[in-house]
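J.: test case, fold it:
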Amino acid sequence: MSITIKTVATQLPPYSQATEETIPLVKMWLQGQESRFQRKVIKIFEGSGVDRRYSIMNPEEVFTNTDFESKNEIYTREVKKLGKQSLHKALQQASWNATDIDFIITVSCTGFMIPSVDAYLINELQLRDDVVRLPVTEMGCAAGVSGMIYAKSFLKANPGKRAAVIAIEAPTATFQLEDYSMANIVSAAIFGDGAACVLLSSNQQDSGPKLLDEAMYHFYDATQLMGFKLVNTGLQMILDKDVPQTIANHFPDIIHPFLKQNNKTIDDIDHLIFHPGGKKIVQTVENLFGSLGKNIDDTKEVLKLYGNMSSVTVLFVMERFLKKNIKTGDLGLMLSFGPGFSAQRILIEF
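T.: Modelled structure (predicted):
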């Protein structure tokens, strides 16, 4: 029995701004700070590798003193819209009805809502009243791949079923106006908002790339590297400068044993579907893969066009591959990193 990817549909929020348009707002935010520090921050934005970011909030609103309650209300309102749009688009692309979905996984870590967004999607799109729900939170950038791993487990145990994984993130709603730390500044420079839906199936009538294997890799004693701290003004970014080097240190253990258990080596991998965590992480992984004769050009392009949309971003990369004329039998390696610290991998056959 094969587990296949039927389609991926992406969705962007209504507001967007080029980095060069954002810098005047950053300069206003930095007024009163030491001039050398201001120049350093502007260089971070200019050198972020991100040309444009999309947002659920008006760009000017991001740099106003919005309280946590107000930002979370915007998050709640807008993720419902983005989730509905991405799921509806995916169903249309697949020629599926909403009632064809047996399992719905929703992924988000950039706001709080109970009931979770999947409950609203069931009502809005009239999914079946017995659809199985799984909201995934607190896994950060890795959760898009995590959601696919959970869907594969469900589908493997239930032949003939279909699943939707919907990732919706709004990192701009977590920006901290009074926080001039490098973590807050770097996250503001690289993160953007977006949504994506991937439909998967164990129904043999559905064709598409096959999920051959999956695995999670957990870094010991690395919980301090990435995440959010809940403060009175919202979700405060934790982003350690050692993340790229930590990934590099663990890279051989992340990649080679996973491929070996599938009787493969990196030479057998034709396509890399990698989450663009940020310019430094991308450069680190590009150097590691480049030494193995591989490229992550699509990853770099997604970072440039949209920024890091947390769990959503790797699905934007996956969508680009589905639109290509990829040779049957080619292998792809899907890879993302997130808080914990952890790495998630899926081996795909096109």
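
J.: going forward, measure contacts and count neighbours with C-alpha atoms only.
T.: Fine.

J.: run a quick neighbour tally on the closest residue to residue 265 other than its chain neighbours.
T.: Nearest residue to residue 265, sequence neighbours excluded (Cα to Cα, 6 or more residues apart in numbering): residue 259, at 5.6 Å. By the measure other Cα atoms under 10 Å, the count of residues near residue 259 is 19.

J.: repeat that for residue 60.
T.: Per other Cα under 10 Å, the neighbour tally for residue 60 reads 9.

J.: would you map the helices across this structure?
T.: In the chain, the helices defined using DSSP state H lie at 19-29, 35-46, 59-62, 68-94, 117-125, 143-157, 182-190, 243-260, 279-290, 297-306, 313-322.

J.: nearest to residue 226, out of these?
T.: helix 243-260 (8.0 Å; Cα to Cα).

J.: packing partners of that closest one?
T.: helix 279-290 (3 or more Cα pairs under 8 Å, 6 or more residues apart in numbering; DSSP states H and E).

J.: quick one: the helix it packs on to helix 243-260, angle?
T.: 30 degrees (axes from the mean of the first three to the mean of the last three Cα atoms, to 10 degrees).

J.: what's in contact with helix 279-290?
T.: 48-49, 243-245, 248, 276, 295-296, 299-300 (Cα atoms under 8 Å, 6 or more residues apart in numbering).

J.: ok, now stretch 321-334?
T.: 7-8, 145, 268-274, 344-350.

J.: residue 209: what's it in contact with?
T.: 4-6, 348-350.

J.: dump these into a markdown table; add neighbour count as well.
T.: Formatted as a markdown table, the contacts of residue 209 follow (neighbours: other Cα atoms under 10 Å):
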| residue | neighbour count |
| --- | --- |
| 4 | 25 |
| 5 | 23 |
| 6 | 22 |
| 348 | 23 |
| 349 | 21 |
| 350 | 19 |
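
J.: neighbours of the nearest residue to residue 189 once chain neighbours are set aside, how many?
T.: Once flanking residues are discounted, residue 189 sits nearest to residue 45: 5.0 Å by Cα to Cα, 6+ apart. For residue 45, the neighbour count with other Cα under 10 Å is 22.

J.: this one next, for a side-by-side:
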Amino acid sequence: MAAYIHHIATETPEFIYSNEFTRERMKGWVAEPRAKRLIDMIYERTGIETRYSACDDFMKEEGGLFHTLPDGTMNSPTTGQRNALYARAARELAVRLARKTLGECPEFEKGEITHVVFASCTGFANPGPDYHIIRELGLNESVERYTVGFMGCYAAFPALRMAAQFCEANPQAVVLVMCLELCSLHLQVSDRPESIVANALFADGAAAALVSAREPVGDRPFYRVQAFQSALVPGSEAHMAWDIGDNGFNMVLSAYVPELIGSNIREMLASILDKRGLKVEDIDEWAVHPGGRAILEQIEEQLALPTTALEMSRSVLRDYGNMSSPTVMFVLKGFLEEAETERATTCAIAFGPGLTVETAVLERCGAAIPPAGMAKPAVMAQTAAA
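T.: Below you'll find the model as predicted:
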């Protein structure tokens, strides 16, 4: 029995910052000329133009979590203070996104939701956003709730795989999957290059999907789930890690991460593609988590992809930054919204601490943008199951 991703919706916090603004803000909080030069160099190379944050403190000189102290340095709030803001902001963002997701997908009633799978690694609260989604949207109190915690940028795939397994086991299951991260709450000012890179890349956002075994109807493009697979990059554990410190969560992000991913990606992909009788050349759409510009460049080079293959990933990185787990779902949503063909084989990839590589093979069905001069045909559910 096939599982389908019927719809993907996205949401961001209300505060938006340009790359230039955040770069100058960070430079103002460090004293060493070398650190200022590093910030200039790293921010210039990110490929990011704007990012969103749940925190408005970056526009303030006083008050809030990240205010400037009399000596010109940044106040470094405790983990508890940061997490308190996570609890408030995540609740509001999750409820808003859940309501938006159901509103954009009218073929599902709120009373039909049987499971909520919530993924996040940037904060903790109990009762958490999954609980408040049920309460504030008026879902059935019997809805099963699951939290996929502290996995990092690849968490969308375990969450979607769990949802697909629920639907394959129970044809009546309708699963709301949500990935939500508030990475900017863990900003730390340091002259260490890995810390500067983390500050330069990460941002806030959320994405949600509705998954079921019900054959899609209507003319909205959707994904048919084909396969998921996990892999670990050998000898890479120390190069990307995420732990809890006294002043926020500490990110270890080595400069070698793009090279490690690039040198292993072809072999790792071969495993999942071979099982489907596919080769790299058979993939029509590449939904790659834009962990950073250098990672996308490595994948493009090592897989010998056309220069336009990762355009969707680059546009998400440019407009939103790296939002951790929701980011690849922003990319997948982009392909649904810009689909011009009735069928495409989509390979989705994300990376995270470990280094962990998660992959998914999906069949994108339906066109959102018909060819010029042609009416858009309805998507027939039976074609997806063929």
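
J.: circling back: which among the contacts of helix 279-290 of the first structure end up buried?
T.: 48-49, 243-244, 248, 276, 295-296, 299-300 (16 or more other Cα atoms under 10 Å).

J.: hmm, back to that, need the helices of the first structure in CSV (columns: distance to residue 226 of the first structure).
T.: Formatted as CSV, those follow (distance: least, Cα to Cα, whole Å):
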stretch, distance to residue 226 of the first structure
helix 19-29, 24
helix 35-46, 19
helix 59-62, 22
helix 68-94, 21
helix 117-125, 24
helix 143-157, 14
helix 182-190, 10
helix 243-260, 8
helix 279-290, 13
helix 297-306, 19
helix 313-322, 17
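
J.: out of these, which gets nearest to residue 103 of the first structure?
T.: Using Cα to Cα, these put helix 143-157 closest to residue 103 of the first structure, at 7.5 Å.

J.: that closest one to helix 313-322, inter-axis angle?
T.: Angle, helix 143-157 of the first structure to helix 313-322, by the same axes, to 10 degrees: 70 degrees.

J.: where does helix 143-157 of the first structure end up in the second structure?
T.: Aligned using TM-score structural alignment, helix 143-157 of the first structure spans residues 155-169 in the second structure.

J.: only the buried residues of the matching stretch, if you could.
T.: Buried residues in stretch 155-169 of the second structure, counted by 16+ other Cα under 10 Å: 155-168.

J.: stretch 30-49 of the second structure now?
T.: Those would be 30, 35-36, 38-40, 42-43, 46-49, for stretch 30-49 of the second structure by 16+ other Cα under 10 Å.

J.: so what does residue 322 of the second structure match up with in the first structure?
T.: Per TM-score structural alignment, residue 322 of the second structure is aligned with residue 308.

J.: do residue 183 of the second structure as well
T.: That one, residue 183 of the second structure, aligns with residue 171 by TM-score structural alignment.

J.: show me the strands in the stretch 101-250 of the first structure, by range?
T.: All strands of the stretch 101-250 of the first structure, identified by DSSP state E, counting those that start in this stretch, fall at 103-107, 132-136, 162-169, 194-201, 210-218, 226-231, 234-239.

J.: for the last one, give me the average deviation versus the second structure.
T.: Read that as strand 234-239 of the first structure. Mean deviation of strand 234-239 of the first structure relative to the second structure after superposition (mean Cα distance after the TM-score superposition for the first structure): 1.0 Å.

J.: whereabouts in the second structure does that strand align?
T.: Under TM-score structural alignment, strand 234-239 of the first structure corresponds to residues 248-253 of the second structure.

J.: which outside residues touch the matching stretch?
T.: Contacts of stretch 248-253 of the second structure with the rest of the structure, by Cα under 8 Å, 6+ apart, involve 77-79, 82, 122, 185-188, 194-195, 197-198, 238-244.

J.: in the second structure, what residues pair with stretch 333-343 of the first structure?
T.: Stretch 333-343 of the first structure maps onto residues 347-357 of the second structure, going by TM-score structural alignment.

J.: now do that stretch: distance from first to last residue.
T.: Using Cα to Cα, to the nearest Å, one end of stretch 347-357 of the second structure lies 13 Å from the other.

J.: ok so, going back, isn't the match of residue 183 of the second structure right up against residue 309?
T.: Yes: Residue 171 of the first structure is in contact with residue 309 according to Cα atoms under 8 Å; the separation is 7.1 Å.

J.: who's more crowded, the two?
T.: residue 309 (32 against 26).

J.: return a PyMOL selection command for the buried portion of the contacts of stretch 321-334 of the first structure.
T.: Buried residues among those (16+ other Cα under 10 Å), as a PyMOL selection:
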select buried, resi 7+8+145+269+270+271+272+273+274+344+345+346+347+348+349+350
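
J.: follow-up on the earlier one: what subset of the contacts of stretch 248-253 of the second structure is buried?
T.: Taking 16+ other Cα under 10 Å as the criterion, what is buried in the contacts of stretch 248-253 of the second structure is 77, 79, 82, 122, 185-188, 194-195, 197-198, 239-242.

J.: which residue is nearest the middle of the first structure?
T.: Nearest to the mean C-alpha position of the first structure, counting by Cα atoms, centre = their mean, stands residue 311 at 2.1 Å.

J.: now do residue 127 of the second structure against residue 134 of the second structure, distance only.
T.: Taken as Cα to Cα, the span from residue 127 of the second structure to residue 134 of the second structure is 11 Å.

J.: more crowded one of these two?
T.: The neighbour count for residue 127 of the second structure versus residue 134, taken as other Cα under 10 Å, is higher for residue 134 (20 against 10).

J.: does that one touch residue 141 like I think?
T.: Yes: contact between residue 134 of the second structure and residue 141 holds when scored by Cα under 8 Å: they sit 6.8 Å apart.

J.: surely the match of residue 322 of the second structure touches residue 194?
T.: No: with contact defined as Cα under 8 Å, residue 308 of the first structure does not reach residue 194; the gap is 9.2 Å.

J.: run through the residues that contact residue 116 of the first structure.
T.: residue 135.

J.: how about it, what's its partner in the second structure?
T.: Residue correspondence to the second structure (TM-score structural alignment): residue 116 of the first structure is matched to residue 128.

J.: then residue 281 of the first structure?
T.: Alignment note (TM-score structural alignment): residue 281 of the first structure maps to residue 295 of the second structure.

J.: next, count neighbours for that match.
T.: Neighbours of residue 295 of the second structure under the rule other Cα under 10 Å: 21.

J.: check residue 235 of the second structure too.
T.: Residue 235 of the second structure has 10 nearby residues by other Cα under 10 Å.

J.: ok, residue 353 of the second structure next?
T.: If you count neighbours by other Cα under 10 Å, residue 353 of the second structure ends up with 22.
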